[in-house]
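S.K.: Provide a 3D model corresponding to the input given below.
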Amino acid sequence: MHFPSKRACCQTYAGEGEISQFPMIVLYKPKGIYRKTSSFIVRDFTCTSCRPLLVVTCFFTTLGSCIPVGYFLGIMNGPAMFIKVWCYDAIKSIYGLSLSALQLDVLWALIVAIFLVGGICGSLLAAWCCNKFGRKSTLLLSKLLLMASGCLLFLCRYSGLVSLLLLGRFIGGVAAALITTAHPMYLLELSPADRRGSVGVYTALGVAIGICVSQVIGLQQLFGNAELWHYALSFYMIFVSVSLPSYRWFAESPEWLLKHKPQDCLVARKALKDLHGSQSISVIYEEKPQLAASEPMDSKELSLLAVLRNRKFLLPLALVLTLQACQQLCGINVVMSCKELPTKVFYYSVGIFTEVGFSNDNANWMNLACGLLNCAVGALTPFLINRFPRKLLFQLGLSPIPYFIASELFEDSARPVAMSLGSFASWSCNFMVAMFFPLLENVWGSFAFLPCCAVCIYSLILSWRYLPETRPSNNENI
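M.R.: Purely as a prediction, here's the structure:
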């Protein structure tokens, strides 16, 4: 492949009777990693420093997107008893019905589970939103949904309507699915090649921090009580509000711009320069028409059916779906998530500690300690992910890698669909764990974790045998 001289230049390219008016931008560097994007190639080089804008983008997108997702997963534990009492009183005052203990437990199960149902529905829309509106715009849409959800959760107590609580949880689930699909893809496409692994783990890290924050806010000494539980449910709106103004300075994904808005090539160039620096970071230049013609599928986004029918995507898609499913089925949410009921309808955490002899107060503090440990280990992943092979790290823990492995296994045209399907598998298996683990626990007791052990062994064998090492390679080599 031929490159011009060291000096950056802009020119037009003529090929097969057509003149392209898009500038050819070359920042000289002899070696690098190529990624195809529509009729362009983005060439990444080793980045020796981390640009402030990239750091700020990672921080604020995680603060306003992923932390609220984790917060949703964990907040229902602390004020659970008080919310159930409110639900009983609200239904009695509006409909004149007195719910039995079983009916109240079923209603509570619906309140908690509808967030996961929203996640399943949102994951089906995520690929279309990412392709249609862009990665950044999808994240902005998710923030608007989070704000709407927070308003409903806050107002439900004053209105006395349980339906507002249900609707707020459902909308929050839709927003969470959009985030878990768009956020890792957005950060990976903004980052230089040697930083993609580090930024890819911010999704899982943000979720872990959100769970930990919800455990603190849900304490009865703070907001997890009869008077303030509606503040606890909507507290995450602070994170969203703080992060929203910063989005005006963030760039849309350069890869999405080059694919869907090639007239904004200069905008993409400026975004890459701001994110990566002006020296030896990226090369954007127009491909020859014959190269684009040799792989016509790369010139447009692939639909769900196109991805499912293409045999070359079969193994990577199976890996993505399996890793996302194993992440949920391995039992981590049973141990770490803080949704718990006296009747054990949903995830365990506090309930596990009380069963082994801890008082309720001590069980809450033990649960918080687990959340802090989860955050501490998660904080190490940005430093470890590029220093050790992905396969080795995945054998040690399932959390961060499934969130971004689809971005490394799939080319640009199939990436949104793959990320969306992975998110669908994750939320569906999350719902299965929430619904069926209590049944296993009632029958098998502590042996209910045996299927989780089997899932861990299966994921170990699968990833060791079939998962390619993606550090630090490009999609086509994989």
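S.K.: from here on, contacts and neighbour counts on C-alpha atoms
M.R.: Noted.
S.K.: Quickly note the distance from residue 218 to residue 211.
M.R.: 10 Å (CA to CA, to the nearest Å).
S.K.: shared neighbours of the two, which are they?
M.R.: Between them, residue 218 and residue 211 have residue 75 as joint contacts when contacts are counted by CA atoms under 8 Å, 6 or more residues apart in numbering.
S.K.: what are the ranges of the helices in the stretch 51-200 of the chain?
M.R.: In the stretch 51-200 of the chain, the helices defined using DSSP state H, counting those that start in this stretch lie at 52-61, 67-74, 80-95, 101-133, 135-159, 162-190, 196-200.
S.K.: Next, count neighbours for residue 179.
M.R.: Close neighbours of residue 179, defined as other CA atoms under 10 Å, add up to 33.
S.K.: Oh, that last question was meant for residue 394, not what I typed.
M.R.: Using other CA under 10 Å, residue 394 has 20 neighbouring residues.
S.K.: tell me the contacts of the closest residue to it other than its chain neighbours?
M.R.: The shortest distance from residue 394 to any residue other than its chain neighbours is 6.8 Å, reached at residue 401 (CA to CA, 6 or more residues apart in numbering). For residue 401, the contact set (CA under 8 Å, 6+ apart) comprises 200-201, 390, 394.
S.K.: Also residue 200?
M.R.: With contact set as CA under 8 Å, 6+ apart, residue 200 has these partners: 184, 187-188, 400-401, 403-404.
S.K.: repeat that for 6 Å
M.R.: Counting by CA atoms under 6 Å, 6 or more residues apart in numbering, residue 200 touches 184, 404.
S.K.: Quick check: it vs residue 189, distance?
M.R.: To residue 189, residue 200 is 10 Å away according to CA to CA.
S.K.: for residue 52, same thing?
M.R.: Residue 52 is 16 Å from residue 189, by CA to CA.
S.K.: one more to line up against the first:
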Amino acid sequence: MERQLLLNEPARPRKLPTWTLFFAVCAAGIGGTFQYGYNVSIINAPTEHIHKFLNETWQSRYQAELSPGLLTLLWSTIASIFSLGGLFGAHLGGSMAVWLGRKGALLMNNFVALLAAILMGVSFPTGFYELLILGRFLIGINTGIGLCVQPLYIGEAAPKHLRGAMAMGSSIFLTGGILTGQVVGLRELLGGESHWPLLLSTCCIPAFVQLLALPWFPESPRFLFLDRGNEVKCVKALKRFHGRLHYRREMEDIQREGLALGSQKAKKPWELFLDRSIRWQLLTIICMTMGQQLSGINGIYFYASYVFQEAGIPEGKIPYVTLGTGACECLTALTCGLLIESMGRRALILGGYSLMTLWCMVLTFSLTYQVYWWAPYLSMACVFAFILSFGLGPGGVTNILTIELFTQSSRPAAYTIAGSVSWLSFFTIGMLFPFIVRGLKQYCFLVFLAECCLVALFIFFVVPETKNKTFLEIKREFHKMNFGRIKEQDGELGERRHLSNEF
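M.R.: Sure thing, here's the model as predicted:
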């Protein structure tokens, strides 16, 4: 009876999200991807102060000076253990999303952030740098879980015609976290020598905000219906997210997917590698996630201070100019959110990688001829242009495609794999980039040029447009690549035909 009512009362889709959906995206984002951007950003400001803390602690503990090599090792451990925590969190995130639900996993994740904030805050007064290392590991776990679960929650709550724009909330909050960390880390605020433990402990604030805000919003409707089998709660959640006059179309789509999936349970990550029906989807996500991290964006930030200094900006003013890069990335995330439903995913990400290829060429040229008066200004323009291109393409769209290329039973495991690849790539580029720079110097961007070009070619030949399509329609787009001329499996096709006849 419920299904007949749903099918007899179609309604035009809303052009704008409901306030409930909009604020749910904000509540999920503040404790999710915002934490990642914020904690990546704030660790740069107190570098010298942490070095001093390590030296003084070692001196008081062992009555001997800390050698430069050991100091570098301890600092590298503090910086890189965040990535190892993120990798561990990515493996936990998919499982937590299945056990606790998307909303429940996000809420529980905040207690990890609170514990990390306490440990990092007390490391200086207690004189235990081990607590700082442990705190960075725990906040890495928190961000790894958040990067995995938050896009799941938003992507499953949003209607298909707004899915891209709403899922861009992940990138908007990530870049907002980077910019906020840059501002708070200024020496006039919390970047001074006496305030750096408080700076690292401020990661508790987004956790508290999410713990207060997120419980007021429903669980993911798709999770309630497809994973828990609770149709009543699913309908209530859809009514709140989409409005009483506009939820029916999305409920029909969820019912179709439920019949197509049958009794399938959530898959494990290793099961995805054995499933032929999602072979190309999985390859796409792995290539695009690696491409995002290895595209050269980290190299751009590495060279930014040098480029600004060569352009004549005083060294003391460079941190304020660096704020411009964070603001630039935040602005492009907002712009991508406005364009993604009109231009589509494919055009934005192809354009982004193509422009990044161009800027790598120009930046290599300008860095080579840095002795000329115009070269530093051209280099500075390339830095901002590269960040703009990254934000409009790979930075914004990659996460959305991870949501859209998989159905409900495969999606949490796909996020675990994508998160693991992302953190491993992040860790690898952090380890190898100094050696690449030392060996190739300004020509290091030719490596990124080749990578951007290859990823753009892969997307052009493999990735279809997913705008305004259901998850089952996207799955059918990949069917020919996965199976060639082999017919679709009778079970799934029979269920679709049965449902079509019923409609």
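S.K.: care to give me the TM-score?
M.R.: Comparing the two superposed chains by TM-score structural alignment, normalised by the length of structure 1, the resulting TM-score equals 0.85, with 431 aligned residues with a CA RMSD of 2.2 Å.
S.K.: And the contacts of residue 401 of structure 1, which is closest to residue 273 of structure 1?
M.R.: residue 200 (20.4 Å; CA to CA).
S.K.: which residue in structure 2 lines up with that closest one?
M.R.: Residue-level alignment of residue 200 of structure 1 against structure 2, with TM-score structural alignment as criterion, gives residue 167.
S.K.: that older thread, in structure 2, which of the contacts of residue 401 of structure 1 remain in contact?
M.R.: For the contacts of residue 401 of structure 1, the contacts that persist in structure 2 are 201, 390, 394, with contact defined as both residues aligned by TM-score structural alignment, their matches' CA atoms under 8 Å.
S.K.: from those residues, which ones fall inside helices?
M.R.: Among those, the ones falling in helices (DSSP state H) are 390, 394.
S.K.: would you turn the kept ones among the contacts of residue 401 of structure 1 into a markdown table with distance to residue 89 of structure 1?
M.R.: Rendered in a markdown table, the data for these read as follows (distance: CA to CA, whole Å):
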| residue | distance to residue 89 of structure 1 |
| --- | --- |
| 201 | 43 |
| 390 | 52 |
| 394 | 47 |
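S.K.: Okay, the residue located most distally from the centre of structure 2 and residue 51 of structure 2: tell me how far apart.
M.R.: For structure 2, the largest distance from the centre (CA atoms, centre = their mean) belongs to residue 63, which lies 44.2 Å off. As judged by CA to CA, residue 63 of structure 2 and residue 51 of structure 2 stand 17 Å apart.
S.K.: again with residue 470 of structure 2
M.R.: In this structure, residue 470 of structure 2 and residue 51 of structure 2 are 52 Å apart, going by CA to CA.
S.K.: neighbour count winner among these two?
M.R.: With other CA under 10 Å as the criterion, residue 470 of structure 2 and residue 51 differ in neighbour count, and residue 470 comes out ahead with 20 against 15.
S.K.: For the residue positioned nearest the centre of structure 2, which non-adjacent residue is spatially closest?
M.R.: In structure 2, the residue lying closest to the centroid (CA atoms, centre = their mean) is residue 147, at 5.2 Å. For residue 147 of structure 2, the nearest residue in space outside its immediate sequence neighbours is residue 33; the separation is 5.6 Å by CA to CA, 6+ apart.
S.K.: What does that neighbour correspond to in structure 1?
M.R.: Alignment note: residue 33 of structure 2 maps to residue 66 in structure 1; criterion TM-score structural alignment.
S.K.: and the gap between that match and residue 177 of structure 1?
M.R.: Counting by CA to CA, the separation of residue 66 of structure 1 from residue 177 of structure 1 is 10 Å.
S.K.: Using CSV, lay out the helices of the stretch 51-200 of structure 1 together with distance to residue 459 of structure 1.
M.R.: Below are those laid out as CSV (distance: least, CA to CA, whole Å):
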stretch, distance to residue 459 of structure 1
helix 52-61, 29
helix 67-74, 24
helix 80-95, 34
helix 101-133, 22
helix 135-159, 30
helix 162-190, 21
helix 196-200, 20
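S.K.: Residue 435 of structure 1 is nearest to which of these?
M.R.: Comparison of these against residue 435 of structure 1 by CA to CA identifies helix 101-133 as nearest, at 8.2 Å.
S.K.: Off-centre distance for the closest one?
M.R.: 15 Å (CA atoms, centre = their mean, to the nearest Å).
S.K.: One more: stretch 196-204 of structure 1?
M.R.: Averaged over its C-alpha atoms, stretch 196-204 of structure 1 has a centre that lies 10 Å from its chain's centre (CA atoms, centre = their mean).
S.K.: Endpoints of it, how far apart?
M.R.: With CA to CA as the measure, the first residue of stretch 196-204 of structure 1 is 14 Å from its last.
S.K.: Under the alignment, what does the residue farthest from the centre of structure 2 map to in structure 1?
M.R.: Residue correspondence, TM-score structural alignment: residue 63 of structure 2 in this structure matches residue 96 in structure 1.
S.K.: for residue 406 of structure 2, same thing?
M.R.: Counting by TM-score structural alignment, which is the criterion used here, residue 406 of structure 2 corresponds to residue 410 in structure 1.
S.K.: and the nearest residue to its match once chain neighbours are set aside, what does it touch?
M.R.: Spatial nearest neighbour of residue 410 of structure 1, excluding adjacent residues (CA to CA, 6+ apart): residue 475 at 6.1 Å. Under the criterion of CA under 6 Å, 6+ apart, the contact list for residue 475 of structure 1 reads 408-409, 411.
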